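Novice: Fold the following, please.
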Amino acid sequence: MQQSLHSPKSQSSSASVSDSAAQLSSLQQTYTVIPRVRPHTPLLDAINTPSDMNTLSTTQLITLADELRLFLLYSAGQSGGHFGANLGVIELTIVLHYLLDAPQDQIVWDVGHQAYAHKALTGRREQLATIRSKDGLTAFPERAESIYDTFGVGHSSTSISAGLGMSLALRYQGYAQTVACIIGDGAMTGGMAFEAMNDAVQQDADLLVILNDNDMSISCSIGGFSRHLAMLWESGYQVDISESGEPVLCQRPDMQAFDRRKRHKEMRDVPQLEDNLFKAIGFTYFGPFDGHNIPELLRVLSIAKQVKGPVLVHIYTTKGKGFAPAELDPVGYHAISKLPAEIHNESQSKSAEALKQNTKPALKYSQVFGNFLCDKAAEDDKLLAITPAMEEGSGMIDFARHFPTRFFDVAIAEQHAVTLAAGMATQGVKPIVAIYSTFLQRGYDQLIHDVALQNLDVMFAIDRAGLVGEDGATHAGVFDFSFLRCIPNIVIAAPKDENECYHLLNTCYEHQGCTAVRYPRGTGTGAVIEQPAQTYKIGEAVIESVLGSNDAPYKLALLAFGTMVATAQQAAESLTGDDTALECQVHVVNMRWVKPLDTAMLESLLAQGVTHIATIEEHMIMGGAGSAVNEYLLNESAAFKRQRPAVSNIGIPDRFIAHGSQAEQWADCGLDVAGVIKQLKQLLS
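Specialist: Got it, this is the predicted structure:
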């Protein structure tokens, strides 16, 4: 197929089609309230598999989109979860399942923030309100959940690589199935997406990539690629697709409807469409098209799926489409919590309001980090902060506003974020990389090779460490102790609460070298942050309490890391505090540092005659902080070899932990207070 653009002499027929499509699209509804009662959705209720849509007319498909949008609003109100992106791809999802023969044809979603409509159309409609709940639907596509989920996702920018692998394997086996990859403009900033596109051209693979351009990832999309997409849109033209599959340059219909999205005042020149990035790489490019116009999507994608070689169809959508508050605030409505229970009488309302006024909420750990960042930046002009597209989630909004020249959002590019920090550190400044634990995994080579090997002065603020609840296994930060502590030149801190988090951030910032502070998702214990900022001694643990009689036959050293200190304290009080308690003395130790370990503390406990040692951490047992304790005791402690106290490691077992609330996940792993007590009793017995 030719890659060049053909400017048609007449566009009368396509114009009439566009006019008809616009008239049909005007039937779509916009809602302003999330319904609390399941809405009436007769068309949607008849769709149990995608093939049930085969007989629907275009008008019925538009009605189906309205019903599905209203149903998603209802189910999100029941369960919470990702919101805006799902509302934005409803029309696209319907059209894909209408045109393709899933599950034989492969539909690959990127990240999964936009797959709720897909789940509803593939037999999981009535389960959708259970999403993110224990034993309910997963937050993302998962192969074990449905034959229509072709690839498990959770991290960004993987769909084109996965889809290319499917396409090449199908070609090798002689199958002619369509592979369609849906990727957002934010995910396209991840380098892996470009690696896959480069290879798709090299392999001349039959691959349909649909770029969903909503000018957003979680935050607003930024960078040169985002500007390139804006240029394509602002030109006012599009590369249309002819009946034969040839690119056709024409003016984009209804271009004035989207004036609010323009980033620049001037319109761009037409030739830049011919020079777009995707065409330069070697893809056949069509677009941009209105991603909410079902007739237009039907026309374009029905032809595009037949075009040979790598094809990219560029559509533009509105995040939160069809729900007016989300359209106005796409960042705030990226994800929502479930609707609160309704208060039915005046006395309940007054008591709830009084409780709200009298209760000061505990800070989120991301807020603690954000406060530290602003406080430290005000006194040290060498501080620079980097995030891979997680400004809001990492608590950096205030810092970005007050110190804009010192804030660097590099888009969804974790590997680049780490090496960028390494480069900065060579020039005498102090970069802080704010990153989620699960996403730091993607920058592991750079952390070793570019930061630690060169012993550069870079600090990592690692958010969402431990079990993260409803987002499930894909977002759990339960491997960082193990993959960090084996790296030379790194210091690793694990705070027990908000106050200690603040001061450990300060301690690690002041240290010259590679450091990491690891803290969990959500709110803390309500600990008050003491000022001014303190600098702790690196590698020094703290004894929180000694409970029970010194004459007890058993002496237990309970070595707790991070937020497990509070759990350890409660478990120790239970073990020693009532008539049924075991005859033991418990030393509750806040280890505070994973690397370096406080080995002097371990030797002191052994010198006091401990008979049992237990470690507790919200991390995988295998390779975790408890393993670090074991390694020291077995390899270096002569006292341990003489006395041989019993040792147990309490943590996350060797399996991926399914989604649910954090409390449910802790209970599942035996990391709630009851589970820890049970394991300690087994050790002591």
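
Novice: only C-alpha atoms for contact and neighbour calcs from this point on.
Specialist: Noted.

Novice: Count the residues that sit near the residue nearest to residue 622 when sequence neighbours are not counted.
Specialist: For residue 622, ignoring the flanking residues on the chain, the nearest one in space by Cα to Cα, 6 or more residues apart in numbering is residue 654 at 7.1 Å. When neighbours are defined as other Cα atoms under 10 Å, residue 654 has 9 of them.

Novice: The closest residue to residue 241 other than its chain neighbours and residue 229: what is the separation?
Specialist: Nearest residue to residue 241, sequence neighbours excluded (Cα to Cα, 6+ apart): residue 247, at 5.0 Å. Going from residue 247 to residue 229 by Cα to Cα, to the nearest Å gives 18 Å.

Novice: what about the two, which has more around it?
Specialist: Neighbour comparison, residue 247 and residue 229: the larger count goes to residue 247, with 23 against 18 (by other Cα under 10 Å).

Novice: Surely the more buried one touches residue 273?
Specialist: No. Here residue 247 does not reach residue 273: they are 11.3 Å apart, not a contact under Cα atoms under 8 Å.

Novice: Can you check which residues contact both of those two?
Specialist: Counting by Cα atoms under 8 Å, 6 or more residues apart in numbering, the residues touching both residue 247 and residue 273 are residue 239.

Novice: Wait, a helix at the residue nearest to residue 622?
Specialist: No. Read with DSSP: H, G, I helix; E, B strand; the rest coil, residue 654 is coil and lies in no helix.

Novice: Identify the residues contacting it.
Specialist: Contacts of residue 654 (Cα under 8 Å, 6+ apart): 620-622.

Novice: got it, and residue 538?
Specialist: Residue 538 sits next to 507, 593, 596 when contact means Cα under 8 Å, 6+ apart.

Novice: again, 10 Å this time
Specialist: Counting by Cα atoms under 10 Å, 6 or more residues apart in numbering, residue 538 touches 491-493, 504, 507-508, 511, 592-593, 595-598.

Novice: so how far is residue 457 from it?
Specialist: Distance, residue 538 to residue 457, using Cα to Cα: 16 Å.

Novice: How about residue 564?
Specialist: Here residue 564 is placed at a distance of 29 Å from residue 457 (Cα to Cα).

Novice: Surely residue 249 is in contact with residue 272?
Specialist: No. Contact criterion Cα atoms under 10 Å: residue 249 and residue 272 do not qualify, at 11.5 Å.

Novice: Okay, and which of the contacts of residue 538 map to strands?
Specialist: Of the contacts of residue 538, the ones assigned to strands by DSSP state E are 491-493, 593, 595.

Novice: neighbour-wise, which of those leads?
Specialist: Within these, most neighbours by other Cα under 10 Å means residue 493, with 29 neighbours.

Novice: Now the second one, please; I'll put the structures next to each other:
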Amino acid sequence: VHNILGQLRTAGKYQWVKDELEVLLKKVPAVGGKLAATAERVKDSLKYLFVSGMFFEELGFTYLGPIDGHNFEALFENLSYAKKTEGPILLHVITKKGKGYQPAESDKTGTWHGTGPYKMDTGAFVKPAKTPPPAWSSLVSETVRKLARTDDRIVAITPAMPVGSKLEGFASEFPERMYDVGIAEQHAATVAAGLATQNMKPFLAIYSTFLQRAYDQVVHDICRQNLNVFMGIDRAGLVGADGETHQGVFDIAFLRHVPNMVLMMPKDENEGQHMVYTALNYNDGPIAMRFPRGNGLGVPMDQEYHTIPIGTWEVLKEGDDAAILTFGTTIPMALKAAEILEQRRISVKVVNARFIKPLDEKMLTDLLTKNLPILTIEEAVLQGGFGSAILEFAQNHGFYHSHIDRIGIPDQFIEHGDVDSLLEEIGLTTEEVVKRVSILARKKQQRA
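Specialist: Predicted structure coming up:
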């Protein structure tokens, strides 16, 4: 009955007949108005009796459903009804995650949300022959977990990503200090701010692309009040298999200009653990650490944590002809390019610009005073990004004749694809770095 009524209600003739009938009833002398009102009440009574979704009907939606989302014929049929219906429509579709494959159907934690190779007969995941370095998400969450053992002010907050952010271990050890607020990024940011006002040390684990949704709360609830919230920005940069909507390339541009914000990104997982320690011991306002999707580099790990002075960069290679300023995932690219350039007798200084905000003003002033040409590299949008910060610094401090070039994500949305292929497509490669630095070094020689 429900399905038949749904078809009737979405048919054009039904709406015409209903409207015409109401007009005719109202024309009946003396009792027309009462008849029309009675008919409307009867109609509403039948709707409540036979049709689900009345909450949405009362809001003015035409409700269609519930529909079995695994029944394509039913889906197509109801989509056809929806196309014929005027006004707002709510199509209620019910699916079962992993339907048709028992291991995925029975999973309650999201392990199968995005997975690698597995055995079809058992559902067991195929482990790599060689143990890979730790995943960035695991490194960050486990460092927070270790620090939480000696600091009961540390709490973890996630907007429905306890598995993706690798917080299961923290949740099992500190269930009373783990808050999964559901798919509500704005609420997650405000909860973090509220906890910070009570002298807690909130760790907000959030993907770069999801943090976009909480921008207003980051600005007004966290930064404006200068609260001690540590944001772990996961999936920063290109994400490969996670898809085009998850490309974490905008966070630098939308966080860098917010007052009180500290923004950093480590070159490897060892520096990453020290940054987590630095962030949770920072007491002067909000601080965010970006880190990429996937695994670390497999570098040796220090056993003791130490703080990294805020706003300090690190020279990885000395050079006199040009300088490359970069951070995070693009540091290996810079070092490889510097090696090639060295063979061409171009000496390049490579700087780990691990603090995107604040900049290392002392080192940057020294580079610009020496008229050293600078190339910035970032796996993020160029507009409003790290390279823009360097240009702004040069202009603000009177270095009007400095040669500064930038490589990063152009003004376009990056589609789904393998990270290396995407980097090749947009020209974010070792070869392009070599080419750009060669041009800068040549300009310096001409000026000399």
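
Novice: what's the TM-score for these two chains?
Specialist: Once superposed, the chains reach a TM-score of 0.79 (TM-score structural alignment, normalised by the length of the second structure), with 398 aligned residues with a Cα RMSD of 3.3 Å.

Novice: hang on, the earlier thing: just put the contacts of residue 538 of the first structure in a markdown table and tack on distance to residue 633 of the first structure.
Specialist: Listed next are those as a markdown table, based on distance: Cα to Cα, whole Å:
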| residue | distance to residue 633 of the first structure |
| --- | --- |
| 491 | 20 |
| 492 | 19 |
| 493 | 20 |
| 504 | 26 |
| 507 | 27 |
| 508 | 26 |
| 511 | 27 |
| 592 | 18 |
| 593 | 16 |
| 595 | 15 |
| 596 | 14 |
| 597 | 11 |
| 598 | 12 |
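
Novice: who wins for neighbours among the contacts of residue 654 of the first structure?
Specialist: residue 620 (25 neighbours).

Novice: residue contacts, residue 98 of the second structure?
Specialist: Residue 98 of the second structure makes contact with 104-107, 112-113, according to Cα under 10 Å, 6+ apart.

Novice: rerun that using 8 Å as the cut-off
Specialist: Counting by Cα under 8 Å, 6+ apart, residue 98 of the second structure makes contact with 104-105, 112.

Novice: which strand is the longest one in the first structure?
Specialist: Scanning the first structure for the strand with the most residues, using DSSP E, yields strand 612-620.

Novice: residues in the second structure aligned with it?
Specialist: With TM-score structural alignment applied, strand 612-620 of the first structure matches the range 373-381 in the second structure.

Novice: on that earlier part again, and which of the contacts of residue 654 of the first structure is nearest residue 23 of the first structure?
Specialist: Ranked by distance to residue 23 of the first structure (Cα to Cα), the contacts of residue 654 of the first structure are led by residue 620 at 56.3 Å.

Novice: burial count for residue 242 of the second structure?
Specialist: By other Cα under 10 Å, the residues close to residue 242 of the second structure number 15.

Novice: what's the answer for residue 685 of the first structure, then?
Specialist: By other Cα under 10 Å, 8 other residues sit near residue 685 of the first structure.

Novice: Likewise for residue 267 of the second structure?
Specialist: Residue 267 of the second structure: 20 surrounding residues under other Cα under 10 Å.

Novice: Residue 575 of the first structure now?
Specialist: With other Cα under 10 Å as criterion, residue 575 of the first structure counts 23.

Novice: Equivalent analysis for the one 10 residues further on, please.
Specialist: Around residue 585 of the first structure sit 23 other residues, with neighbours defined as other Cα under 10 Å.

Novice: can you check residue 226 of the second structure too?
Specialist: Look at residue 226 of the second structure: counted by other Cα under 10 Å, it has 21 neighbours.

Novice: Likewise for residue 376 of the first structure?
Specialist: Here the number of neighbours of residue 376 of the first structure (other Cα under 10 Å) works out to 17.

Novice: Assign a three-state SS to the counterpart of residue 543 of the first structure in the second structure, would you?
Specialist: Residue 543 of the first structure maps onto residue 315 in the second structure, with residues paired by TM-score structural alignment. Secondary structure, three-state DSSP: residue 315 of the second structure is strand.

Novice: What residues does residue 315 of the second structure make contact with?
Specialist: 349-352.

Novice: Tell me the counterpart of residue 476 of the first structure in the second structure.
Specialist: Checking with TM-score structural alignment, residue 476 of the first structure has residue 247 as its match.

Novice: Could you check which of residue 249 and residue 272 of the first structure has the larger neighbour count?
Specialist: Ranked by neighbour count (other Cα under 10 Å), residue 249 of the first structure and residue 272 place residue 249 first, with 23 against 13.

Novice: Is residue 250 of the first structure in a helix, a strand, or coil?
Specialist: strand.

Novice: got the buried residues for stretch 435-442 of the second structure?
Specialist: Across stretch 435-442 of the second structure, burial judged by 16 or more other Cα atoms under 10 Å covers 436-438, 440-441.

Novice: Other residues contacting stretch 75-86 of the second structure?
Specialist: 7, 10-12, 64, 67-69, 89, 91.

Novice: Which member of those residues is positioned nearest residue 339 of the second structure?
Specialist: Lowest distance from residue 339 of the second structure to the contacts of stretch 75-86 of the second structure (Cα to Cα) belongs to residue 69, with 55.3 Å.

Novice: That closest one: what's it in contact with?
Specialist: Contacts of residue 69 of the second structure (Cα under 8 Å, 6+ apart): 75, 93-95.

Novice: these two touch, right, residue 428 of the second structure and residue 408?
Specialist: Yes. Under the criterion of Cα under 8 Å, residue 428 of the second structure makes contact with residue 408 at 6.5 Å.

Novice: list residues touching both of the two?
Specialist: Shared contacts of residue 428 of the second structure and residue 408 (Cα under 8 Å, 6+ apart): residue 379.

Novice: Excluding covalently adjacent residues, which one is nearest to residue 105 of the second structure?
Specialist: With Cα to Cα, 6+ apart, the residue lying closest to residue 105 of the second structure is residue 98, at 4.6 Å.
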